[in-house]
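Novice: Can you look at this prediction? I've put the sequence above it.
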Amino acid sequence: MKKFLLALSLLVTATLNAADAPKAVTYEGQITGVVCASCKAHITAALSQKLTDVVSVDVKAGETPETQKLIVVAHNDSITKETATEALGTYAKNYQILSLAKK
């Protein structure tokens, strides 16, 4: 009986913790100025460190050679183009975020 109650307690605790976990939000947009792996690393580091609850940042080839696709996944539903640009800090002079929106 004790084992059953312990198992039930663990199950309830795990369920409550899962319900409290924030949902991941995916943002997609366009960015310019990314020409090499170091550029991608600068963007990834800046956004991951300065925006709260970022899970991942990815930069992929865009529709044109001048623009790249920016994908940010976070447990934060308030990221905007402006907050992402601010998070770039001094890198914002090299990379311009053209758009960023929730998917």
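Specialist: Okay, I see it. The structure displayed is predicted, hence computed values, not measured ones.
Novice: all contacts plus neighbour counts: C-alpha atoms, from now on.
Specialist: Noted.
Novice: Spit out the contact partners of Tyr91.
Specialist: Counting by Cα atoms under 8 Å, 6 or more residues apart in numbering, Tyr91 touches His42, Ile43.
Novice: quick one: it and Ser56, what's the gap?
Specialist: Applying Cα to Cα, to the nearest Å, the value for Tyr91 to Ser56 is 18 Å.
Novice: How about Leu47?
Specialist: 9 Å.
Novice: And the two? Which one has more around it.
Specialist: Neighbour count, other Cα atoms under 10 Å: between Leu47 and Ser56, Leu47 has more, with 21 against 14.
Novice: thinking Ser99 is in contact with Tyr27, fair?
Specialist: No: the criterion here is Cα atoms under 8 Å, and Ser99 misses it with Tyr27 at 9.8 Å.
Novice: before we go on, here's another structure to hold up against the first:
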Amino acid sequence: MKKLVLALSLLVTAALQAADEKTVTYEGQITGVVCASCKAHITAALSQKLTDVVSVDVKPGKDADTQKLIVVAHNDTITKESATEALGTYAKNYQILSLDKKAE
């Protein structure tokens, strides 16, 4: 019974700490995204290879050639360069033009 109470208290503590973590939103422009599979490739690559990513979204941009890239993370050190590196071999198909922290 003591082990169960200890385990539950550890879970509650971890959940509270996770809830206190501040998220950072990054917004930028990306090219080459023409279909749902492209979006899935980008989302998977950035989510798996960048630290503490909560979500990745690609939305239509101002014109047909560029799309809006939105990354939300518990990490305030993501850069255009680190995101491009995270794309790996996909970087030859998709070019991240910009990626900046969104003003709070």
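Specialist: Arrived safely. This structure is a prediction, so every number in the text was calculated from the model and none was measured.
Novice: Got a TM-score for the two of them?
Specialist: Overlay of the two chains. TM-score (TM-score structural alignment, normalised by the length of the first structure): 0.82; 90 aligned residues with a Cα RMSD of 1.8 Å.
Novice: for the second structure, what spans make up the helices?
Specialist: Taking DSSP state H to define them, one finds helices in the second structure at 2-20, 36-49, 80-87.
Novice: So Ser99 and Tyr27 of the first structure - more neighbours on which side?
Specialist: Shown here are Ser99 of the first structure and Tyr27; by other Cα under 10 Å, Tyr27 has more neighbours (20 against 16).
Novice: and Pro60 of the second structure, how far is that from Asn75 of the second structure?
Specialist: For Pro60 of the second structure, the distance to Asn75 of the second structure - Cα to Cα - is 25 Å.
Novice: With Thr89 of the second structure instead?
Specialist: Counting by Cα to Cα - Thr89 of the second structure and Asn75 of the second structure are separated by 23 Å.
Novice: ok, now Gln67 of the second structure?
Specialist: 23 Å.
Novice: Compare neighbour counts for those two and give me the winner.
Specialist: Gln67 (22 against 16).
Novice: Hmm, that one is touching Lys39, no?
Specialist: No: contact criterion Cα under 8 Å: Gln67 of the second structure and Lys39 do not qualify, at 10.2 Å.
Novice: tell me, what's touching the two both at once?
Specialist: In contact with both Gln67 of the second structure and Lys39: Val33, Val58, using Cα under 8 Å, 6+ apart.
Novice: Redo the helices of the second structure as CSV? Include distance to Tyr94 of the second structure.
Specialist: Below are these laid out as CSV (distance: least, Cα to Cα, whole Å):
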stretch, distance to Tyr94 of the second structure
helix 2-20, 32
helix 36-49, 8
helix 80-87, 8
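Novice: ok, and which of the ones you listed has the densest surroundings?
Specialist: Stretch with highest mean neighbour count among these: helix 80-87 (a mean of 18; mean count of other Cα atoms under 10 Å).
Novice: Could you name the helices and strands sitting against that helix?
Specialist: helix 36-49, strand 95-101 (3 or more Cα pairs under 8 Å, 6 or more residues apart in numbering; DSSP states H and E).
Novice: The longest one vs the first structure - mean distance after superposition?
Specialist: Same thing as helix 36-49 of the second structure. Relative to the matching residues in the first structure, helix 36-49 of the second structure has an average distance of 0.0 Å after the fit, by mean Cα distance after the TM-score superposition for the first structure.
Novice: That helix vs helix 80-87, what angle?
Specialist: 110 degrees (axes from the mean of the first three to the mean of the last three Cα atoms, to 10 degrees).
Novice: Alright, that wraps it up for me.
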